[in-house]
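J.: What follows is a predicted protein model with its sequence.
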Amino acid sequence: MKALLCDEPGRLSLVERDVPKRAENEVLVRIRHVGICGTDFHIYAGKHPFLEYPRVMGHELSGIVEEAPSGSSLKKGEPVYIVPYLSCGTCHACRKGLTNACQNIQVLGVHRDGGMTEYLSVPEQNVVPTGGISLVDAAMIEFLAIGAHGVKRGSITSQDRVLVTGAGPIGMSAIIFAKARGADVTVIDTREDRLAFAVDGLKANASLFADASAEEQVQKMTSGDGFDVVIDATGNAIPMQRGFNFLAHGARYVLLSVVRQDITFSDPEFHKREATLFASRNAQPDDFAEVVRQMEAGNVPSRALNTHSGRLEDGVQLFQDWSRPEAGVIKAILEV
């Protein structure tokens, strides 16, 4: 079978590998679509802190069941998506049901080889029927689930004014699911094209350009109150720290972003507001299910999000093309 291998930072190659042999509790999936996200581009650029090369990337996956265990409810030929977080099931977090924060987590395409290949064998519990969702849309479920999880962590309701900082794909997913809960959503970024798409395509209520006047603008648009919930999806320590400036009294701050540096904030200001800080890591099964529900309800503009597509065989060149900012990629999907 073919696989797209990241040999080292900046170098990909299309290689031949043996079809994996399915373990007793695993399902062999014929991969059909692979979404490409910021993690994959970070791996390609050599910026991922938890990765060893060479690595087959790919964790946003949909496909067809090729083989399933005896007695499984999954049948050969059934369309499925894959939950890429392989949890141990026995650690403290797993025993509490927090499989997304498993102490021994293995993420496909990061800690072990992922789905930029023709076949992948994964534990049965990580393989889920797509229902009425198309396979190409199913390859977007994982990144959308990250936003859904962050919105859940922030306990967002229709009474909240929400600020999403960062209008990349993860920030867009947060906008979608905050809007699905009826919240009033503002988005802030430095890219005018992304801001326009967030308003026109995702129905964000307002946008802000992230210049030096942002704090003043936030004060004006919230009558001096600030936002009930701020969700950071910038992936950058400086705007993550700046986000504390936008919090209302009693606000919640959800960090979808993770960075290697320390982040700091004013303790007196944080305490004065009695604010709450949440980390949001990966997603849980109910977040994936929420994405499917919202897709079925027509609340996810999947066609608008899927801006680029191509074949796995062309992946070496496509990664070079799509990694450039001028390519305008929101979500690129490889067809296998």
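T.: It's in.

J.: can we go C-alpha only for contacts and neighbour counts from here?
T.: OK.

J.: List the contacts of P9.
T.: 43-46 (CA atoms under 8 Å, 6 or more residues apart in numbering).

J.: try 10 Å this time
T.: Applying CA atoms under 10 Å, 6 or more residues apart in numbering, one finds that P9 lies in contact with 41-48, 53-54.

J.: Could you do I43 as well?
T.: I43 neighbours (CA under 10 Å, 6+ apart): 6, 8-10, 49-53, 55, 57, 109-110.

J.: Check it against this one:
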Amino acid sequence: MKAIELTSPGNFLILEKEIKDLLPESVLVKIHTIGLCGTDFHAFRGKQPFFSYPRILGHELGAEVVKIMPETSEKYNIKIGDKVSIEPYLNCGTCQACLSNRQNCCEQIRVLGVHQDGGMCEYLQVPASKVHVSNKLSFDQLALVETLGIGLHAVKRSQLRQGDTVLIVGAGPIGLGIANFAKSYGAKVCLADFSKSRLDYAEKKGLLDFPYLVNAQIEPEDLKSLMNDKLPDVIFDATGNKNSMANTFNLISHGGKIVFVGLFTGEMEFNDPNFHKRETTLMGSRNSLPEDFEEIIKDMENGKIDSQIWITHHVAFDDLPKEFSSFIDSKDSVIKVIVNV
């Protein structure tokens, strides 16, 4: 089968890989669609944490089951021909996090396309427990489930309440996903980004109440002027930018919560008296849980999530190596790129 391997930062290679024998309680899927995300772009630029080269990228996947053992089919209610989204977080099942139903942050987690080879190939073998079936959704929609799940998980982590004021920093796919779910929870959403075109797009799609076009950095008084003299009850930072993340400690309301969804390779410092006097809650949000996948799929099937908001570009599998850098260069107009295999 064909696969696209990132051999080193900035360098892709199309190569042939063998399809391995099917393991017990696993399925072989035919990859139809792959969503590109910030993880892939950071890896291409050599700036992705938890990453090594060479690596086959791809963890946002829409696929079709092509091979499964009868006993696995019966146990997991999966059959050949099923259309599926793949949960790419391979957890150990025995660590403290896994035993507490927090397998999204398993101590030994292996994420497809990050810690081990992913789905930027024609066929992929995955554990049956990581397959989420929906024969109602398109392969494009199935490739969106993972990225939307990250936004949903972050909002659930925050225990967002109706009427809360929310600041989301970063209007990429993750930030827009967070905005979508924050709005559905009844929050008032301020979305901040350097890109006016992204903010205009989000406003057109009904994903924000207050756009904040960032110049140098976000200022508390500017936020108050936008949000009826209030600072946000909850801040989600989806930038993975150290300076942006550090600034959130100056923007949160007293008693508020900060959720770091993006990450960077380095250490974070903050002023403890400022943190303490506000009684700030700081949390990270990593990946998502199986129930988040199921909720996203159900909402897509019921028409509660408009998948057309997210997909702005398509590219053929064979054209990806030469087109990939153009999506980074055109980031203001690119929300989600879908690779068709």
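T.: Arrived safely, thanks for sending. The structure presented is a predicted model; accordingly, all values stated were derived computationally and were not measured.

J.: Now the TM-score, please.
T.: Laid over one another, the chains give 0.96 as their TM-score (TM-score structural alignment, normalised by the length of the first structure), with 336 aligned residues with a CA RMSD of 1.5 Å.

J.: burial of the equivalent of S326 of the second structure over in the first structure, as a residue count?
T.: Correspondence of S326 of the second structure to the first structure, assessed by TM-score structural alignment: D321. D321 of the first structure has 13 neighbours, counted by other CA atoms under 10 Å.

J.: Would you mind measuring from the closest residue to D321 of the first structure other than its chain neighbours to G77 of the first structure?
T.: Sequence neighbours aside, A327 is the residue nearest to D321 of the first structure in space, at 6.9 Å (criterion: CA to CA, 6 or more residues apart in numbering). When distance is defined by CA to CA, to the nearest Å, A327 of the first structure is 35 Å away from G77 of the first structure.

J.: Where in the first structure does the longest helix belonging to the second structure fall?
T.: If you go by DSSP state H, the second structure has its longest helix at helix 139-158. Using TM-score structural alignment, the residues of the first structure aligned to helix 139-158 of the second structure are 135-154.

J.: What lines up with I297 of the second structure in the first structure?
T.: Checking TM-score structural alignment: I297 of the second structure goes with V292.

J.: got it, and F260 of the second structure?
T.: Using TM-score structural alignment, F260 of the second structure pairs with L255 in the first structure.

J.: who's in contact with that match?
T.: 150, 153-154, 165, 230-235, 240, 243, 277-281.

J.: now do V136 of the first structure
T.: 32-35, 61-63, 81, 302-303, 306, 309, 333-335.

J.: What is the burial count for E26 of the first structure?
T.: 19.

J.: just S309 of the first structure next, same as before
T.: Other residues close to S309 of the first structure by other CA under 10 Å number 19.

J.: For it, give me its contacts.
T.: Here S309 of the first structure is in contact with 33-36, 136, 318, 322, 329, 331-335 (CA under 10 Å, 6+ apart).

J.: Help me confirm that it is found in a strand?
T.: Yes: according to DSSP: H, G, I helix; E, B strand; the rest coil, the state of S309 of the first structure is that of a strand.

J.: Give me the aligned partner of it over in the second structure.
T.: Per TM-score structural alignment, S309 of the first structure is aligned with H314.

J.: do the same with N205 of the first structure
T.: Using TM-score structural alignment, N205 of the first structure lines up with D209 in the second structure.

J.: Secondary structure element holding the nearest residue to that match once chain neighbours are set aside?
T.: If you skip the residues right next to it in sequence, D209 of the second structure has V189 as its closest partner in space, 5.2 Å away by CA to CA, 6+ apart. Using DSSP states H and E, V189 of the second structure sits in strand 188-193.

J.: Which residue range of the first structure does that strand align onto?
T.: Going by TM-score structural alignment: strand 188-193 of the second structure matches residues 184-189.

J.: My guess is K152 of the first structure contacts S280. True?
T.: Yes: counting by CA atoms under 10 Å, K152 of the first structure touches S280, with 9.3 Å between them.

J.: neighbour count winner among the two?
T.: S280 (22 against 19).

J.: ok, now which ones touch the equivalent of that one over in the second structure?
T.: The equivalent of S280 of the first structure in the second structure is S285 (alignment by TM-score structural alignment). Neighbour list for S285 of the second structure: 104-105, 150-151, 153-158, 236, 259-263 [criterion: CA under 10 Å, 6+ apart].

J.: can you rerun that using 8 Å?
T.: Contacts of S285 of the second structure (CA under 8 Å, 6+ apart): 153-154, 157, 259-261.

J.: I'd like the distance between it and A238 of the second structure.
T.: Taken as CA to CA, the span from S285 of the second structure to A238 of the second structure is 10 Å.

J.: Name the residues contacting each of those two.
T.: 260-261.

J.: Can you give me the buried ones in stretch 124-140 of the second structure?
T.: Residues of stretch 124-140 of the second structure classed as buried by neighbour count (16 or more other CA atoms under 10 Å): 124-134, 137-140.

J.: the inter-axis angle of the biggest strand by length in the second structure versus helix 139-158?
T.: The longest strand of the second structure (DSSP state E) is strand 26-36. Calculated by axes from the mean of the first three to the mean of the last three CA atoms, to 10 degrees, strand 26-36 of the second structure forms an angle of 80 degrees with helix 139-158.
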